[in-house]
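Trainee: Next comes the sequence, and after it the predicted model I'd like to discuss.
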Amino acid sequence: MAIDTATAQQQVLDAADALFYERGVQAVGMDAIRTASGVSLKRLYQLFPSKDVLIEAYLDRREIRWQTMLADHVEAKTDPRDRILAVFDFLYSWSNQRDYRGCAFINAFGELGTVSPRVAEMALQHKEGFRQALIQLGTAAGATDAERLADHLILLSEGAITRSAISGSPDPALRAREAATLILDASLPR
């Protein structure tokens, strides 16, 4: 029995997400996606005409997941300062997941950034979206220079993401939260 388009697309994206994130986008071929998804190669190429299109869909999906997980942590807090620190609580929670491999955008950029302008653009957009979210949080907390504060916080965040992936430990997110607390003490009105 043939599966409907939405179901087939979901199965392919689920398989691509798991395989690309675990192994890297270059190491995984369309045959592996076909096998993992249970969708025929012909149907796979009808849904995603090229691997590049599938990689973009994977990154789009990761962007939505990132925004949702971050918002869940931040919106659970009401105090503006606590909302900023919730970013680091999110990073700790995320990096504590069994399948954590760091940032999918950094990983994809590392593999394809020099040969795929679209992947490079998507990575830049993702990082700039995160920066804008930090600027908004800093502004809401009363920072006199919310852009500079966001730049400091994003460096801590990105370092924690990468260090956690390399070390296999969520502890860098805790250290980044401690450093963020010091930066907030110096940057926000009392």
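Mentor: It's in. Numbers count the residues shown, from 1 in each chain.

Trainee: rest of the way, CA atoms for contacts and neighbours
Mentor: OK.

Trainee: Name all residues that make contact with I106.
Mentor: If a contact means C-alpha atoms under 8 Å, 6 or more residues apart in numbering, then I106 has A123 as its contacts.

Trainee: Relative to A165, how far out is it?
Mentor: 11 Å (C-alpha to C-alpha, to the nearest Å).

Trainee: Help me confirm that S164 comes into contact with C103.
Mentor: No: taking contacts as C-alpha atoms under 8 Å, S164 lies outside contact range of C103: 10.3 Å.

Trainee: between the two, who's got more neighbours?
Mentor: Neighbour count, other C-alpha atoms under 10 Å: between S164 and C103, S164 has more, with 23 against 18.

Trainee: Regarding the more buried one, which helix or strand does it belong to?
Mentor: helix 146-167 (DSSP states H and E).

Trainee: Check it against this one:
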Amino acid sequence: MSESSRTAVADVDGDRAALVAAASDLFYAHGIQAVGMDAVRAEAGVPLKRVYRAFRSKDDLVEATLRTRDADLTGSVRRFLAGRTQDSPAGRLLAVFDWMHDWFAEDAFRGCAFLNAFGELGDDAAHVAGPVRDHKRAFRALIRELVGELGLDDVESEALAERVYILANGALVTAPVTGSPATALEAREVARVLIEAATHMPTAAPHGRP
């Protein structure tokens, strides 16, 4: 590849990153349909003639923002769990709700971007429905992975994982309405009761929290 070709590729990659970052913030704050490409272009500082070189359509940009947000959130929760290696298996599972509490406390928190997008555009929008389902499948897989550390049999493990997964998503829906990060701690307490019922063992109290 020539030097000019490498420069062109780098320019497109840079434009894509800038547009995704700008669009992700704007879509999350205002909704996908309310934000036009001109607003994204202005926020990203990318010239109009280069916008559609980076993304053929707004739909492509929407999908890219969701895929990027999925990678960011998955990386965030896994880094958080990596710092909890000394916890018991039950503590690591409950730590997901501690991570959610920290997320809910952020000033920019507006709920789950994936649920927001799906609620806004619905199942018919493949560029939204696909990334949303992939993200939720990945989150369910993470919960199953953590539940698997508890040593339950397959039936009990699957049942507990599904309940904790639904509980976590319920907290995601509820927190923007309550406006309180404590929603995550309430969900954590319910998860603790579910874990104790499944394992017949008491679990430790949250680290530094009631």
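Mentor: Yes, it's here. Just so it is clear, the model here is predicted, and its values are computed rather than measured.

Trainee: what's the TM-score for these two chains?
Mentor: After superposition, the two chains reach a TM-score (TM-score structural alignment, normalised by the length of structure 1) of 0.94; 189 aligned residues with a C-alpha RMSD of 1.5 Å.

Trainee: Quick check: buried residues in the helix holding S164 of structure 1?
Mentor: Within helix 146-167 of structure 1, the residues scored as buried using 16 or more other C-alpha atoms under 10 Å are 146-147, 149-150, 152-154, 156-158, 160-165.

Trainee: swap in stretch 8-23 of structure 2?
Mentor: Quick answer for stretch 8-23 of structure 2 (16+ other C-alpha under 10 Å): V12, D15, R16, A17, A18, L19, V20, A21, A22, A23.

Trainee: same deal with stretch 68-81 of structure 1?
Mentor: Buried-residue list, stretch 68-81 of structure 1, by 16+ other C-alpha under 10 Å: L70, A71, H73, V74, P80, R81.

Trainee: In structure 2, what residue corresponds to the fifth one?
Mentor: Yep, that's P80 of structure 1 we're talking about. In structure 2, P80 of structure 1 lines up with P89, judged by TM-score structural alignment.

Trainee: thinking again about what came up before, and for the helix or strand that the helix holding S164 of structure 1 is followed by, what span of structure 2 is it aligned with?
Mentor: Once the chain leaves helix 146-167 of structure 1, the next helix or strand it forms, by DSSP H and E, is helix 171-187. Counting by TM-score structural alignment, helix 171-187 of structure 1 lines up with residues 182-198 of structure 2.

Trainee: which other residues reach that stretch?
Mentor: Contacts of stretch 182-198 of structure 2 (C-alpha under 8 Å, 6+ apart): 90, 94, 97-98, 100-101, 104, 152, 156, 160, 164, 167-168, 171, 174-175, 202-203.

Trainee: what do you get for stretch 63-76 of structure 2?
Mentor: With C-alpha under 8 Å, 6+ apart, stretch 63-76 of structure 2 has contacts from V20, A21, A23, S24, A113, F114, H127, V128, P131, V132, H135, F139.

Trainee: how big is the offset of that stretch relative to structure 1?
Mentor: Its matched residues in structure 1 lie on average 0.6 Å from stretch 63-76 of structure 2 after superposition (mean C-alpha distance after the TM-score superposition for structure 1).

Trainee: Provide the aligned range in structure 1 for that stretch.
Mentor: Going by TM-score structural alignment: stretch 63-76 of structure 2 matches residues 56-69.

Trainee: Just give me how far stretch 108-117 of structure 1 sits from the chain centre.
Mentor: Relative to the chain's own centre, stretch 108-117 of structure 1 is displaced by 16 Å; criterion: C-alpha atoms, centre = their mean, to the nearest Å.
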